[in-house]
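Novice: predicted structure and sequence below. I'll ask about it afterward.
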Amino acid sequence: MNNFTFSIYLVILLLIHSSCVISSNDNVNGQGSTPTVGKEVTSPSYDVNSTTSSTTTSLAPEFNARCPDNVECYKLGGECINCKYNKHCFYGKPNETSECQVKEDIKCIGQRKFNRTHECKYCYQLDKSNYSCDTTNASCQVINGQIQKYIAQCTVKHNVLCLGQRTFLKNLPCNWTSGYKWSTALILSITLGGFGVDRFYLGLWKEGIGKLFSFGGLGVWTLVDVILIAIGYVGPSDGSLYI
């Protein structure tokens, strides 16, 4: 092989090598690659409204449940609207008119501003049929010779409008019952009082055991219990009223 032929062969090898290096660099840089067929490449997106909605629902599910969507605005309850009450209205006026507007977070159908009629009273002054109160109070005793009272938290009903706070505290008499019958307790006291059955029925276990082992205090305790139950002085252990 002469020098001229060798030089041509060397030039060809250099050209081939140079072509391979360029092709390799293009692939590394992501250029010249073939796009995937049937797949659309999109940039990531974030739904701000969706995120806000889910956050609101998780923080206040009870509020949203009482203020449903797709309801006529004027039918929404007091928790869902803000009203401009006239605090100088005539007390007890049944048809007082106030301008109300749906709260910003509530979705409804129709005009978001409207007039509503209501009674001119503060919420705590309403009739007891317009609100409900928590009557569970372990310290409330009703069988002790006099009527006691307890402080209960009350909430105005959903469809009632009134002035002031919709949740308030009220001093209520202890008049709840657990289902004990006065007639049953009296009959047990007369027939089986000597064995303490009347006390057991009322949940008074210590007194019942005392009567059982003392044979009704030799009859004296039995007679006294009949009188005390008959006049209502001895009642259920939880302090509730007879039915």
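Specialist: Received the coordinates, thanks.

Novice: rest of the way, CA atoms for contacts and neighbours
Specialist: Will do.

Novice: hmm, Ile190 is touching Ile227, no?
Specialist: No: with contact defined as C-alpha atoms under 8 Å, Ile190 does not count as touching Ile227 (9.6 Å).

Novice: and Leu169, which helix or strand is it part of?
Specialist: Secondary structure from DSSP states H and E places Leu169 in strand 167-173.

Novice: okay, buried residues for that strand please.
Specialist: Along strand 167-173, these residues count as buried under the neighbour rule (16 or more other C-alpha atoms under 10 Å): Thr167, Pro173.

Novice: what's the helix or strand following that strand packed up against?
Specialist: Elements were assigned by DSSP H and E; along the chain past strand 167-173, the next helix or strand is helix 182-192. Counting contacts by 3 or more C-alpha pairs under 8 Å, 6 or more residues apart in numbering; DSSP states H and E, helix 182-192 is packed against helix 197-201, helix 220-230.

Novice: and these, which is most packed in?
Specialist: Neighbour counts averaged per stretch over those are highest for helix 197-201, at a mean of 23; criterion: mean count of other C-alpha atoms under 10 Å.

Novice: this is the comparison structure:
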Amino acid sequence: MTFGRNRGPRMPTADEAPVGRAAPAYAVPEAHLVLGTRLQGPYPDGYEIADFALGCFWGAERRFWQLPGGVWTTLVGFQGGFTPHPVDDEVRTGLTGHAETVRVVHDPARVPYRALLTLFWESHDPTQGLRQGNDIGTHVRSIIFIHSPAQRTAAEETRALYQQALSSAGHDRPITTDILPATEHPFYPAREYHQQYLHKNPAGYCGLGGTGVSYPLGATPSRSLP
């Protein structure tokens, strides 16, 4: 899915962003088409939210819902920009500043946050800046939106470990993944068309491609990760 072809790959300013709206422009489906769970809650007690931007959210969402056990639901949307409740046409301009994001609601006792981070790092190339493969623009940049200090610690330490793994494998580009607080960057669900898109369209487009370098599962972080 390629947005932003009508402008260069640069981050907009708040003054350039569309004004947006005070409420969503469309309804979001109630249930996940694959998992059968609620997309927007309420979620089970003890479950946690994790938000990841790693390129086209069609393929990214499928990677997370396919994790065995422990993922309650996945939901795609836009996060990290300026425009409240953006719609597709606004995001396509590249002026909203939003990235295509997957929200993952998971049971940390069965699928720890670190397992989600491992999938995140291995499922895309986090060194490409404002692009991901053939997709170019602010909407496909790499971001981890953190919901707690523990998530920040895990995100920062796994980023450093994956950078080491890339360097050891001969990849000389630095990771460009941002780590941003979700409290400062609201998540706006995308319309029904995009939710579980590759379940509805199994042969649909997926531009994701990793580096081919595995996350170092045997690495020991300096602090405890969730």
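Specialist: Here it is on my side, so go on. Note that the coordinates shown come from a computational prediction; the quantities given were computed from them, not determined experimentally.

Novice: could you report the TM-score for this superposition?
Specialist: Laid over one another, the chains give 0.20 as their TM-score (TM-score structural alignment, normalised by the length of the second structure), with 85 aligned residues with a C-alpha RMSD of 6.3 Å.

Novice: output the helices and strands packed on helix 182-192 of the first structure as TSV; include the columns distance to Cys133 of the first structure.
Specialist: What follows is these, written out as TSV (distance: least, C-alpha to C-alpha, whole Å):
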stretch	distance to Cys133 of the first structure
helix 197-201	29
helix 220-230	30
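
Novice: closest one to Lys170 of the first structure among those?
Specialist: Between Lys170 of the first structure and those, the shortest gap by C-alpha to C-alpha is with helix 220-230, which sits at 31.2 Å.

Novice: determine the set of other helices and strands touching the helix or strand hosting Gln153 of the first structure.
Specialist: Secondary-structure assignment from DSSP H and E places Gln153 of the first structure in strand 149-156. On a contact count with 3+ C-alpha pairs under 8 Å, 6+ apart, strand 149-156 of the first structure meets strand 131-133, strand 167-173.

Novice: quick one: buried residues of the helix or strand in which Gly216 of the first structure is found?
Specialist: Element membership of Gly216 of the first structure [criterion: DSSP H and E] is helix 215-218. Judged by neighbour count (16+ other C-alpha under 10 Å), helix 215-218 of the first structure contains these buried residues: Phe215, Gly216, Gly217.

Novice: buried ones in the strand holding Gln153 of the first structure, by neighbour count?
Specialist: Residues of strand 149-156 of the first structure classed as buried under the neighbour-count rule (16+ other C-alpha under 10 Å) are Ile151, Ala152, Cys154, Thr155, Val156.

Novice: now tabulate those residues in JSON lines and tack on distance to Tyr131 of the first structure.
Specialist: JSON lines is the format used below for the buried residues of strand 149-156 of the first structure (distance: C-alpha to C-alpha, whole Å):
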{"residue": "Ile151", "distance to Tyr131 of the first structure": "15"}
{"residue": "Ala152", "distance to Tyr131 of the first structure": "12"}
{"residue": "Cys154", "distance to Tyr131 of the first structure": "7"}
{"residue": "Thr155", "distance to Tyr131 of the first structure": "5"}
{"residue": "Val156", "distance to Tyr131 of the first structure": "4"}
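
Novice: closest to Ser23 of the first structure among those residues?
Specialist: Each of the buried residues of strand 149-156 of the first structure was checked against Ser23 of the first structure using C-alpha to C-alpha; the closest is Thr155, at 77.5 Å.

Novice: got the contact list for the closest one?
Specialist: For Thr155 of the first structure, the residues meeting the contact criterion (C-alpha atoms under 8 Å, 6 or more residues apart in numbering) are Tyr131, Ser132, Cys133, Arg166, Thr167, Phe168.

Novice: now it: closest residue in space, sequence neighbours ignored.
Specialist: When the adjacent residues along the chain are set aside, Thr155 of the first structure lies closest to Thr167, with 4.5 Å between them (C-alpha to C-alpha, 6 or more residues apart in numbering).

Novice: is it true that that neighbour touches Ser132?
Specialist: No: Thr167 of the first structure is not in contact with Ser132 according to C-alpha under 8 Å; the separation is 9.8 Å.
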